[in-house]
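Visitor: This is the structure alone, sequence omitted:
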């Protein structure tokens, strides 16, 4: 390692240490809460993605696209609850729908009109969804979709992609395995690698039940799939009789009918979740009638809260009245413009730092593009990502620790101007630490 690189890494470590110290000093209440939480919850939390060193910021309230933490600090919310917070924190029509549902009784232990109307909305929007069933999360939706594919094909093996994430028990790290992942027989391939993926499909043709793929990696870094890659998966799975599942839990916001509609590639099944019940717990899986028909007697699908009245009521308003196809298109265009603006700022600053993504989702990257698949981060990249996160918090902007942005509908031009200014300030203030173009 050259002396210049050694000095730069030393300076980077010092900058991160200083940012951490400032972070701790500004959040005594969050620190105290974390210490109490550790006494009753392992790690001091019940949701791993929200935790980071030295301790996570605890939020007290939200309004519109803004948050306030328990130390009284305000933030522009660009985390967007990892895409679930599409409607912000105070959409009156959703609040009214939830209050009305509460007034009619919470746990009715019966079917109701709201679930049929929400199912009709979902089936009417997504090209691949002829029939649909609801769950409580995207994780459950993916588990049930894979279960259906295995039963439909009479095969057992699932193909997934390194760096992909399909829920808390369907996590596929770049190397090794995750001990929480369900013990289905898995075969792996690299994202956007057409030749490699098709080869794995054909090699496992006699035992392959399903291929599950995100049309854009979410937690894997907002890396879009190339159209040719998805088209090749569509063709190869059809040839061997495997079920192609698009995990659109995150990407369904990319048009009125999801990314599948925008790209013109129709899978056999689709999984959904996140924002679709207006911020209430929600998941859904659907697809071809002959596959989904297995749930009409052959496969049992239980779940106390699958059709809970709050999610059903909020979902009808969220999809039926607010997030129309026109609203989805407007949000998509706003996100495309945002990412182009941020990347122009960074390019003019002379750094390879840039944002990947599609539409209203983006993730900060600290290596040269184009990036087609996730790769293990270098220690320098990890340090820069942490520094960016702390600097954004210091600027009053809250985003995911991994550098992901998910726009919500209340985010307007003033908020995007604020983000652009903060990124420009970061590029200028940290110019000596950022990798150069």
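Guide: Good, I have the coordinates. In this text the structure is predicted, and so the values were computed from the model without any measurement.
Visitor: contacts, neighbours, all on C-alpha from now
Guide: Noted.
Visitor: And the helices in the stretch 251-400 of the chain?
Guide: 258-263, 289-292, 309-317, 325-348, 379-394 (DSSP state H, counting those that start in this stretch).
Visitor: Please identify the most buried of those.
Guide: helix 309-317 (a mean of 27; mean count of other Cα atoms under 10 Å).
Visitor: Check which helices and strands that helix sits against.
Guide: On a contact count with 3 or more Cα pairs under 8 Å, 6 or more residues apart in numbering; DSSP states H and E, helix 309-317 meets helix 92-103, helix 113-125.
Visitor: and the angle for that helix with helix 113-125?
Guide: For helix 309-317 against helix 113-125, the angle by axes from the mean of the first three to the mean of the last three Cα atoms, to 10 degrees is 40 degrees.
Visitor: Please state the offset of stretch 268-285 from the chain centre?
Guide: In terms of Cα atoms, centre = their mean, to the nearest Å, the centre of stretch 268-285 is set 12 Å apart from its chain centre.
Visitor: and the comparison structure, right after this:
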């Protein structure tokens, strides 16, 4: 049989299996479907957060406890998505509930500075030597926007070096072909992990370069770790040109007490963080060298403004302080990332042992599943794995993202591996 005919037959078989899996998903999740259709009457596509949508409709979760979720149809899942890395604590641990209750008792948002924001800032600065001073925001997106504002103001320049596949928030994203929602800064878009091409690309712009914005591991781009020599080369480029090197550690700050910059021994000029440092509430922060951050000091006549009603809201400050002091310890993070490294190794070993061309990339507790082959076939294989694992009670992102939380232990990891083992045996002919 000619190879093109064989490939066509394989694609047809895969498409048929995926269609059947979707039909089964619909049959088992009628209540989620009904709630989705009702939401579509008042939200475009029943959705207000694009990353949560998948065809034919997303699950509607009603409750979470520890690392377990319950959906509208009564199905229970092990949560291997961890709120796209933000849910590192699991669902509503007692430490965070107590902190939020105490903040509620003292009054929500006191129209003033409060007693907690300075303490939280001090604790975070102590973790990241790159942060002499910091400011709070309400999201990682906002933190990156304000870090860029600081860099442009400090340098008096306009060009910003970013990387294809990078994601720095909903309006700072650089997928193939671009997107109209990205803010209209003067970007130079280079190839991630290719230092030689990056240096060639920026050569004509070296005197105009205000900032270099980079993830030490591309998260939404597929958990692709930045090569140490690549990131070190960007540090050298910033030193040579006077540009501000910004590490977006909104995801990778969980890889150690001081993020991936601590593991690599590379100190950026500015760092952005978010997600779990707010104790599970909406949060972001940006910080850096004192002389850069002082552009926001309102005591200085030339300062620039950075307002935001909820920047220091009492609930997030309280939850964040409790999280930093009691949960996000070096010991807890090291143990979680060690579990993640073992889990990723076990996944790759299973795929290899069954000669299924799928790999898992990532670092520590963050990882992404990558079927190999042509994009359309790879996406179909990833979708089939997703629906099969969801049916088995394993919840993760349809794009293949897995983010472990503290409550995920050996029992939960074994359940994932056992479910995957059976799926690979049943579906091997479709996945090779």
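Guide: Alright, I've got the coordinates. As the structure is a prediction and not an experimental result, all values here were calculated from the model.
Visitor: circling back: ok, which of the helices of the stretch 251-400 of the first structure comes nearest residue 210 of the first structure?
Guide: Checking these against residue 210 of the first structure by Cα to Cα gives helix 289-292 as the closest, at 12.1 Å.
Visitor: what's the mean deviation for that closest one versus the second structure?
Guide: Superposed on the second structure, helix 289-292 of the first structure shows a mean distance to its aligned partners of 0.5 Å (mean Cα distance after the TM-score superposition for the first structure).
Visitor: So which residues make contact with that helix?
Guide: 130-132, 148-149, 152, 286 (Cα atoms under 8 Å, 6 or more residues apart in numbering).
Visitor: picking up where we left off before, take the helices and strands packed on helix 309-317 of the first structure and lay them out in a markdown table including mean neighbour count.
Guide: Shown next, in a markdown table, are those (neighbours: other Cα atoms under 10 Å):
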| stretch | mean neighbour count |
| --- | --- |
| helix 92-103 | 16 |
| helix 113-125 | 18 |
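Visitor: Dump these into JSON lines; add distance to residue 19 of the first structure as well.
Guide: Listed next are these as JSON lines, based on distance: least, Cα to Cα, whole Å:
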{"stretch": "helix 92-103", "distance to residue 19 of the first structure": "38"}
{"stretch": "helix 113-125", "distance to residue 19 of the first structure": "45"}
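Visitor: for those, which one sits closest to residue 400 of the first structure?
Guide: Each of those has some distance to residue 400 of the first structure by Cα to Cα; the shortest is helix 92-103, at 24.5 Å.
Visitor: The closest one vs the second structure - mean distance after superposition?
Guide: With mean Cα distance after the TM-score superposition for the first structure, helix 92-103 of the first structure averages 0.5 Å from its match.
Visitor: what range in the second structure does that helix sit on?
Guide: Residues 94-105 of the second structure are the counterpart of helix 92-103 of the first structure, counting by TM-score structural alignment.
Visitor: Quick check: the gap between the residue nearest to residue 94 of the first structure when sequence neighbours are not counted and residue 410 of the first structure.
Guide: Leaving aside its chain neighbours, residue 94 of the first structure sits nearest to residue 314 (5.5 Å; criterion: Cα to Cα, 6 or more residues apart in numbering). Residue 314 of the first structure sits 17 Å away from residue 410 of the first structure, going by Cα to Cα, to the nearest Å.
Visitor: Equivalent analysis for residue 129 of the first structure, please.
Guide: Applying Cα to Cα to residue 129 of the first structure and residue 410 of the first structure gives a distance of 29 Å.
Visitor: and what of residue 243 of the first structure?
Guide: Taken as Cα to Cα, the span from residue 243 of the first structure to residue 410 of the first structure is 37 Å.
Visitor: can you pull the contacts of residue 225 of the second structure?
Guide: By Cα under 8 Å, 6+ apart, the residues touching residue 225 of the second structure are 216-218, 362-363.
Visitor: scratch that, residue 46 of the second structure
Guide: Taking Cα under 8 Å, 6+ apart, we find residue 46 of the second structure in contact with 36-40.
Visitor: run the last query once more with 7 Å
Guide: Shown in contact with residue 46 of the second structure (Cα atoms under 7 Å, 6 or more residues apart in numbering): 36-37, 39-40.
Visitor: Equivalent analysis for residue 411 of the first structure, please.
Guide: Residue 411 of the first structure makes contacts with residue 65, as judged by Cα under 7 Å, 6+ apart.
Visitor: Looking at the second structure, name the residue matched to it.
Guide: In the second structure, residue 411 of the first structure lines up with residue 408, judged by TM-score structural alignment.
Visitor: tell me the SS of its match?
Guide: In the three-state summary, residue 408 of the second structure is assigned as coil, counting by DSSP: H, G, I helix; E, B strand; the rest coil.
Visitor: Spell out the residue ranges of the helices in the stretch 1-150 of the second structure.
Guide: Under DSSP H, counting those that start in this stretch, the stretch 1-150 of the second structure gives helices at 3-28, 30-39, 94-106, 117-127, 140-155.
Visitor: Provide the aligned range in the first structure for the last one.
Guide: In the comparison with the first structure, helix 140-155 of the second structure aligns to the range 138-153 (TM-score structural alignment).
Visitor: follow-up on the earlier one: select, out of the helices and strands packed on helix 309-317 of the first structure, the one closest to residue 366 of the first structure.
Guide: Proximity to residue 366 of the first structure (Cα to Cα) singles out helix 113-125 among these, at 36.3 Å.
Visitor: and the angle for that closest one with helix 325-348?
Guide: 60 degrees.
Visitor: re earlier: and residue 243 and residue 410 of the first structure? Which one has more around it.
Guide: Using other Cα atoms under 10 Å, the more surrounded residue of residue 243 of the first structure and residue 410 is residue 243, with 26 against 18.
Visitor: can you pull the contacts of the residue nearest to residue 94 of the first structure?
Guide: Listed by Cα under 7 Å, 6+ apart, the contact set of residue 314 of the first structure reads 94, 97-98, 277-278.
Visitor: and what of residue 29 of the second structure?
Guide: Counted by Cα under 7 Å, 6+ apart, residue 29 of the second structure has contacts residue 73.
Visitor: Repeat that for the one 5 residues further on.
Guide: Shown in contact with residue 34 of the second structure (Cα under 7 Å, 6+ apart): no residues.
Visitor: what does it align to in the first structure?
Guide: So, by TM-score structural alignment, residue 34 of the second structure is matched to residue 32.
Visitor: Alright, that wraps it up for me.
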